[in-house]
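# Sequence and computational prediction follow.
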Amino acid sequence: MTDTLDPLSRRKVVWLTLSMTASVGLPPTLVGTGDLFQLLRDGRPRTRGELSSLSSLARSTITARVDALLSCGLLEPVGEAASTGGRPPTRFALNRHGRVVLAIDLGASHATVAVSDLSGAVLVQRTIDCDIADGPVVVLDCVAEIGRALLAEIDRSRADVAGVGIGVPGPVEHATGRPANPPIMPGWHDVDIPARLNQHFDGPVLVDNDVNLMALGEFVTSWQSSQHLLLVKVATGIGAGIVSDGRLLRGALGSAGDLGHVQVAGAPADVVCRCGNIGCLEAVAAGPAIAAKLRRGGLDVEGSQGIVDAVAAGEIAALQAVREAGRDLGTVLATCVNLLNPSVIVIGGKLSEAGEYLLAGVREVVYQRSLPLATHDLRIVSTSAGTQGGIIGASAMVIDAVLAPGAVDEFVAQRTA
């Protein structure tokens, strides 16, 4: 059963919980229904006897709590264990199909909507062209309509939605789900995104910066063994998501990781960024800046995809421009490496599809200018989650929230009242 589950169901936080409880057990006073449920989130089937050993709870208490989780649809029976005499005991595991999660990834010019199960496996997905500058009413109503269509496609209803996760291309006050002066999202400042989406879907609506969710998606799919990760998205803009000690760092107002507006040493004095400052990393190394530079040199290139295509075609000017952008990015990341000491830097976004040319420029400067101790075990790699990172991260964010001990206790109480 474990091998059939999506890797997201075996996130490191669950592994750590299991390893601790398996070695020392949990005091009965600390194990409620939600706490007991955490022992089954890894997808490994367990019997009531095994749960009793792990939690130190009496078999009668285990039976009552397992029955409550079964009646709420959070657990399901998955066969029987070998008998040691008498009737074989039943095993139970997470019912990953019991409820679904709606995951939304908004970019500057696109929107991806997906429905996943409780293990994080994507069941159905759709991507459309969508201009974030059209404003929150148009964009949110559009993705809500797509979400309803996707639910209908897999015969699920609004009541089946455990929660909604959405990433937006700008800083977000995570606690309230409201964007905070996002530069490329006119009309979105302080908009109550959760309230708007709760008109269409039940469950909590969690909002975060799109790069944060890309970092979370990358972490849970490929880098569970690395507690310190820096994900850098290089596309129309440049931003970073920071994972430290296995947790996202968002900052006081959600603007942590805004690398795009760090000044690049030696940048031309006439390079004005859309934020109004001069010499920002985004103004010299993001997709539009590279494309403009190539056009000035006579190469007809539009946007990040055009740059990737030119690199794939072997255009020398494009290869040189992308590598130079990597060096500019590396200049800023060298400081980040000294400050944050990540174990891995993941380069994502459309320009990461340019292959090793961007990475080579980044590595060239980072390994040269960062402290030797900070780069001793540092890996600088391209994204493995690719364009799915934001969707995977949005789904993981919601799953960890709705399957947390307190949330499970509340859900069980509501269903059994």
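Structure received.
# For the rest of this, base every contact and every neighbour count on C-alpha atoms.
OK.
# contacting residues around Cys273?
Gly279, Cys280, Glu282, Ala283 (C-alpha atoms under 8 Å, 6 or more residues apart in numbering).
# Show me which of those is closest to Thr33.
Among those, Glu282 lies closest to Thr33 (C-alpha to C-alpha), at 48.3 Å.
# residue contacts, the nearest residue to that closest one once chain neighbours are set aside?
With C-alpha to C-alpha, 6 or more residues apart in numbering as the criterion, Glu282 has its nearest non-adjacent residue at 4.6 Å, and that residue is Gly260. Counting by C-alpha under 8 Å, 6+ apart, Gly260 makes contact with Gly237, Ile238, Gly239, Cys280, Leu281, Glu282, Ala283.
# Could you look up the SS state of Gly260?
helix (DSSP: H, G, I helix; E, B strand; the rest coil).
# ok so, going back, now, the contacts of Gly260 that are in strands?
Ile238, Gly239 (DSSP state E).
# among the contacts of Gly260, who's most crowded?
Glu282 (30 neighbours; other C-alpha atoms under 10 Å).
# Assess the claim that it and Lys233 are in contact.
No - if you go by C-alpha atoms under 8 Å, Glu282 and Lys233 don't touch, sitting 10.9 Å apart.
# buried set for stretch 269-278?
Val271, Cys273, Ile278 (16 or more other C-alpha atoms under 10 Å).
# how many neighbours does Val113 have?
23.
# same thing with Ala152?
Using other C-alpha under 10 Å: Ala152 sits among 12 other residues.
# For it, which three-state class applies?
Ala152 is classified as helix under three-state DSSP.
# ok, now which ones touch it?
Contacts of Ala152 (C-alpha under 8 Å, 6+ apart): none.
# Same check on Pro268?
With C-alpha under 8 Å, 6+ apart, Pro268 has these contacts: Gly279.
# any idea how far it lies from Val284?
9 Å (C-alpha to C-alpha, to the nearest Å).
# residue ranges of the strands in the stretch 1-150 of the chain, please?
46-47, 75-80, 90-94, 100-106, 110-116, 122-129 (DSSP state E, counting those that start in this stretch).
# So which of the ones you listed is the most surrounded?
Here the criterion is mean neighbour count by mean count of other C-alpha atoms under 10 Å, and of the strands of the stretch 1-150 of the chain the winner is strand 100-106, at a mean of 29.
# Need the contact partners of that one.
Under the contact criterion C-alpha under 8 Å, 6+ apart, strand 100-106 has outside partners 111-118, 132, 143, 147, 160-169, 210, 390-392, 394-395, 398-399.
# from these, which ones fall inside helices?
Judged by DSSP state H, these include Val143, Gly147, Asp210, Gly390, Ile391, Ile392, Ala394, Ser395, Val398, Ile399 as members of helices.
# May I ask which of these has the most neighbours?
Busiest of those [other C-alpha under 10 Å] is Ser395, holding 34 neighbours.
# That one contacts Ser119, doesn't it?
No - contact between Ser395 and Ser119 fails when scored by C-alpha under 8 Å: they sit 9.0 Å apart.
# Give me the nearest residue to Ala318, chain neighbours excluded.
Ala318's closest residue in space is Val311 (C-alpha to C-alpha, 6+ apart), at 5.6 Å.
# Alongside the first one, take a look at this:
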Amino acid sequence: MEFLRGRHWQMPPAVSSGQLETRRRNLRAALQLVVENDGRMTRAEIARRSGLTSATVSSLLSELIQNGYVRDGRLAASTGGKPATTLNIDRKRHSILVIVLRPLLLHGAILDLAGDMVVDVVEHLTTRVTPETVAGFAARLMDESNHEVLGVGLQIPGTTNHGRVIESVQLGWHEEPITDLVQAAVGAPCIAINDADAEALAESVSSPDAGRSCLFVHLGEGIGAAIVHDGKLMLGPTGRVGEIGHVRVVYEGSRNVCRCGLTGCLESTSSLSAMLGPAFRDEADLDEIRALAATTDANERLSDGARALARAIRLICATLDIGDVIIGGAAPALGDTFITDITDDLETYPAHGTQAITVRYAQSKNPFQGIGQHALRELLGIRWAAPTVGEDSPTFRETASRETA
């Protein structure tokens, strides 16, 4: 977030760095409350929630309004005196670009500050996507925006860390500085996240029944996983948590050769490419996937894939004390039988001493929800969905400083 982190907003030179950070923190917290309660929150309510003075809250909101993040809305219901004015997200000034990458497809959107889609663009490719292709697509998407673009979020099938794609077998990329290329093309900050992490964030928003800790598994041409605990993604020191696709889980009998060159990898048995055959592509729609899953040839491979995936799930859940497992990517198109096969294997061979494991499909239907949430958090330090108990977005009272900077 450049404005709230400092590029578009500067305190006078005499102000200390501590006061500067206090002001930014309070601006973020005030904006978070408006986003959570679009059209329902007033200045007086923000003051009550925060413990800050009315003058400080008024100053914070004036700055957010001046810089195009918040606008005055309708009058609230009168409680006896002059009706207060509610506060709305300003949808007309800023936007975020989000792009979901697939080997032969780019799906981009322009989202306003409320998270609503302003523009939706799909580009089918005849050759495998390159970093330069993505940068050009981002620049064209930028031209479609009538807003000031805060930044660009990329959702990538592969391992990402600090803006680099460390490895993407699906895209054929290795150590690609993708965010630098896109940032140079559009002149705005760019952040990247892998598929599993983005989908896990989307699920934590769209599924109120998600547990305190959960394992999210993305199935497509490849396999990736994400661990969410108390609303936070577990990333690890190099950002590689969840890279389970090339862990060997099949030792007996004839083992499939994985595209990494080894045999018995989880991806070689449980990816949708392995289970549905070479006709599967990440760009396939749900009807195409259902048709592939209904073939006789796929039945045995789906059963084998479910068994191998259950092995990986059992070990991860036993290690991390997780009881909730969510299967996403294109996997929901496989139907209930696949989930039943995983569950049956987990129940037939339980890891004694561990908690029971519940497996279900992902529920989020919005392809941009996860990358949008991640981009908003990285760019502005806020999120669209209201924080729930235990999440890493604290309440306003916990976040806002009592100092009046």
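In hand now; what should we look at? Computed from a predicted model, the values in this text were never measured in an experiment.
# Turn the contacts of Gly260 of the first structure into a markdown table, columns for distance to Arg363 of the first structure.
Formatted as a markdown table, those follow (distance: C-alpha to C-alpha, whole Å):
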| residue | distance to Arg363 of the first structure |
| --- | --- |
| Gly237 | 20 |
| Ile238 | 17 |
| Gly239 | 18 |
| Cys280 | 20 |
| Leu281 | 17 |
| Glu282 | 18 |
| Ala283 | 21 |
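# and of the contacts of Gly260 of the first structure, the nearest to Ile307 of the first structure?
For the contacts of Gly260 of the first structure, the nearest to Ile307 of the first structure is Gly237 (14.3 Å; C-alpha to C-alpha).
# can you give me the helices for the second structure?
2-5, 17-36, 43-50, 54-66, 131-143, 178-186, 195-206, 266-270, 272-276, 286-293, 296-320, 336-348, 369-380, 396-399.
# Go through these and name the closest to Gln355 of the second structure.
helix 296-320 (7.9 Å).
# Give me the spatial nearest neighbour of the residue positioned nearest the centre of the first structure, chain neighbours excluded.
What sits nearest the mean C-alpha location of the first structure, by C-alpha atoms, centre = their mean, is Gly393, with 2.0 Å. Excluding the flanking residues, the one nearest Gly393 of the first structure by C-alpha to C-alpha, 6+ apart is Gly217, at 3.8 Å.
# Now do the same for that neighbour: its match in the second structure.
Applying TM-score structural alignment, one finds that Gly217 of the first structure aligns to Ala202 in the second structure.
# pretty sure its match contacts Gln373?
Yes - counting by C-alpha under 8 Å, Ala202 of the second structure touches Gln373, with 7.5 Å between them.
# Show me which of these two is the more surrounded one.
Just comparing Ala202 of the second structure and Gln373: by other C-alpha under 10 Å the higher neighbour count belongs to Ala202, 25 against 21.
# To which residue of the second structure is Asp67 of the first structure aligned?
Checking TM-score structural alignment: Asp67 of the first structure goes with Ser62.
# how about the residue nearest to the centre of the first structure, what's its match in the second structure?
Matched to the second structure by TM-score structural alignment, Gly393 of the first structure sits across from Gly370.
# mind checking how far its match is from Val134 of the second structure?
From Gly370 of the second structure over to Val134 of the second structure (counting by C-alpha to C-alpha), the distance is 19 Å.
# I figured Gly330 of the first structure hits Leu358, correct?
No - contact criterion C-alpha under 8 Å: Gly330 of the first structure and Leu358 do not qualify, at 9.7 Å.
# Taking the contacts of Cys273 of the first structure together, which two end up most distant?
Gly279 and Glu282 (8.3 Å).
# re earlier: make JSON lines out of the strands of the stretch 1-150 of the first structure and add distance to Ala407 of the first structure.
Listed next are these as JSON lines, based on distance: least, C-alpha to C-alpha, whole Å:
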{"stretch": "strand 46-47", "distance to Ala407 of the first structure": "22"}
{"stretch": "strand 75-80", "distance to Ala407 of the first structure": "15"}
{"stretch": "strand 90-94", "distance to Ala407 of the first structure": "15"}
{"stretch": "strand 100-106", "distance to Ala407 of the first structure": "15"}
{"stretch": "strand 110-116", "distance to Ala407 of the first structure": "19"}
{"stretch": "strand 122-129", "distance to Ala407 of the first structure": "22"}
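# Mind checking those strands for the one nearest to Ala289 of the first structure?
That would be strand 110-116 among the strands of the stretch 1-150 of the first structure, by C-alpha to C-alpha, at 19.9 Å.
# That closest one aligns to what range in the second structure?
So strand 110-116 of the first structure sits over residues 105-111 in the second structure, by TM-score structural alignment.
# The matching stretch against the first structure, how far on average?
In the superposition against the first structure, stretch 105-111 of the second structure averages 1.4 Å from its aligned positions (mean C-alpha distance after the TM-score superposition for the first structure).
# Counterpart of Gly330 of the first structure over in the second structure?
So, by TM-score structural alignment, Gly330 of the first structure is matched to Ala310.
# Isn't its match up against Glu347?
No - assessed by C-alpha under 8 Å, Ala310 of the second structure is found out of contact with Glu347, at 9.9 Å.
# Aligned counterpart of Val139 of the first structure in the second structure, please.
Looks like Val139 of the first structure aligns to Val134 there (TM-score structural alignment).
# How about that match: what's its closest non-neighbour residue?
Val182 (7.2 Å).
# got the contact list for that neighbour?
Val182 of the second structure touches Val134, Ala135, Gly136, Ala138, Ala139, Cys190, counting by C-alpha under 8 Å, 6+ apart.
# what's the burial count for the nearest residue to Gly277 of the second structure once chain neighbours are set aside?
Counting by C-alpha to C-alpha, 6+ apart, Gly277 of the second structure lies nearest to Ala298, which is 7.5 Å off, once chain neighbours are set aside. Close neighbours of Ala298 of the second structure, defined as other C-alpha under 10 Å, add up to 16.
# any idea what Ala298 of the second structure aligns with in the first structure?
Under TM-score structural alignment, Ala298 of the second structure pairs with Ala318 in the first structure.
# can you pull the contacts of its match?
Leu294, Ile307, Ala310, Val311.
# again, but for Glu364 of the first structure
Arg327, Gly330.
# and if we set it to 7 Å?
Arg327 (C-alpha atoms under 7 Å, 6 or more residues apart in numbering).
# likewise Ala225 of the second structure?
Ala196, Phe216, Val217, His218, Gly242, Glu243, Ile244.
# which position in the first structure aligns with the fifth one?
Meaning Gly242 of the second structure. Per TM-score structural alignment, Gly242 of the second structure is aligned with Gly257.
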